[in-house]
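**Q** Let me see the structure of the following:
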Amino acid sequence: MSEDIKSYTISIYTENNIGLLNRISAIFQRRHINIESLTTSQSEIEGVNRFVIVVNICENQAKKIVGQFEKQIEVIKAYYHTEDETIFTESCMFKIKSELLFEEPQIQNIIKESNTRIVTVNKEFFVLEKSGRRHEIEALRRDLNVFGIMQFVRSGRIAVTKDEMRITEMLAAFNN
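**A** I've put the predicted structure just below:
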């Protein structure tokens, strides 16, 4: 009997070393697992970075991958969580011709109804920013695509866990 494939958010707390991204990506590549999204940033502890990686795999694969990450010398700790165990969001930006903002009343309705923010407006273009779940961003993209999108970019997932993670104490000890 095969396990259920689910969306997992994998969090990896690391030292900030050159080449680590290549080794992390190689772990997925060797297992033929596609990365749906990847974000890296400073964590809550100075000098420690956090990778947030979204993959669609079974739980057994998630356990094995987390174990592989923890074998990397720069990795302090790695975790995996289901979507139900995390609070997450993504951000995106759209660049659209300015004339549409004034000539197409429907665009103003789309902006208002989707809780999208206008970042900048000039003679040639305006830029919209939206944060939310992937399906909300994709719905907005479909709505705006009708009018023509000059540029579109979406971030990877950022996430925190619903449960307390004891990582802060571990990272503080690592940092001392």
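**Q** CA atoms for contacts and neighbours, from now on please.
**A** Will do.
**Q** residues near residue 67, how many?
**A** 14 (other Cα atoms under 10 Å).
**Q** Which of the helices or strands spans it?
**A** For residue 67, the element it lies in under DSSP states H and E is helix 59-70.
**Q** please give me the structure for this one as well, since I'd like to look at both together:
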Amino acid sequence: MSTEDKQLYTVSIYTENNIGLLNRISAIFQRRHINIESLNTSPSEIEGVSKFTIVVNIDEVNIKKIIGQIEKQVEVIKAYYHNLDQIIYQISGLFKIKSELLFEEPQIQNIIKESNARIVTVNKAFFILEKSGRKEEIVQMYNQLSKFGIMQYTRSGLIAVTKEEMKISSLLESYNN
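**A** Reported below is the predicted structural model:
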């Protein structure tokens, strides 16, 4: 598989909420030696239906094969794939930093302001910043803050909605009836 054909795809999987399904879905990627870049599970817009959002770097031929395998899982209602141009997406990062730096380092206040981050909590020992946006924005903020010392850091998986209308809502409504 040539690397020129690879790109990031977001796989959206609408499922019943069953134990063990995540293992079976991740095994589909594992068997093909495909690394999952990010993974998020959440409720969908339809009650009782879960949505998996998985990001992988792959070519279109193989993503189509994977979608076919995913849809063979009994609990899977429907699976879709989209490239990054077809979706609107966000990632969230949390940064834990020593509280004294908030007041002693004016540069940190500038970073917060310029990046549109928000302070989630402040106490005597630390403060927590939250930044949502594209991965590059979160990484840039990490790089800017790391020289001051980050006590803890975590980044979420990608969450996304499609730019085009999805027919899944009407499919799911008929599924629930």
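**Q** Tell me how the two chains score on TM-score.
**A** Between these two chains, after superposing, the TM-score reads 0.98 (TM-score structural alignment, normalised by the length of the first structure); 176 aligned residues with a Cα RMSD of 0.9 Å.
**Q** ok, back up a step: counterpart of the helix holding residue 67 of the first structure in the second structure, which residues?
**A** Mapped onto the second structure using TM-score structural alignment, helix 59-70 of the first structure spans residues 60-71.
**Q** That stretch against the first structure, how far on average?
**A** The superposed stretch 60-71 of the second structure is, by mean Cα distance after the TM-score superposition for the first structure, a mean 0.4 Å from where its aligned residues fall in the first structure.
**Q** ok, residue 56 of the first structure touching residue 8?
**A** Yes. Judged on Cα atoms under 8 Å, residue 56 of the first structure makes contact with residue 8 at a distance of 6.2 Å.
**Q** Now do the buried residues in the strand or helix carrying residue 143 of the second structure.
**A** Assigned by DSSP H and E, residue 143 of the second structure falls within helix 135-146. Of all the residues in helix 135-146 of the second structure, those buried under the rule 16 or more other Cα atoms under 10 Å are 135, 137-138, 141-142, 145.
**Q** mean deviation of the helix or strand following that helix from the first structure?
**A** Following helix 135-146 of the second structure in sequence order, the next helix or strand is strand 152-155 (DSSP H and E). Compared with the first structure after fitting, strand 152-155 of the second structure has a mean deviation of 0.6 Å; criterion: mean Cα distance after the TM-score superposition for the first structure.
**Q** List the buried residues for the helix or strand harbouring residue 79 of the first structure?
**A** Per DSSP H and E, residue 79 of the first structure falls inside strand 75-82. Judged by neighbour count using 16+ other Cα under 10 Å, the buried positions of strand 75-82 of the first structure are 75-81.
**Q** Using the aligned residues only, give the average distance of that strand to the second structure.
**A** Looks like 0.2 Å for strand 75-82 of the first structure (mean Cα distance after the TM-score superposition for the first structure).
**Q** just how off-centre is the next helix or strand after that strand within its chain?
**A** Remark: after strand 75-82 of the first structure, the chain's next helix or strand is strand 86-97, criterion DSSP H and E. Between the centre of strand 86-97 of the first structure and the centre of its chain there are 10 Å (Cα atoms, centre = their mean, to the nearest Å).
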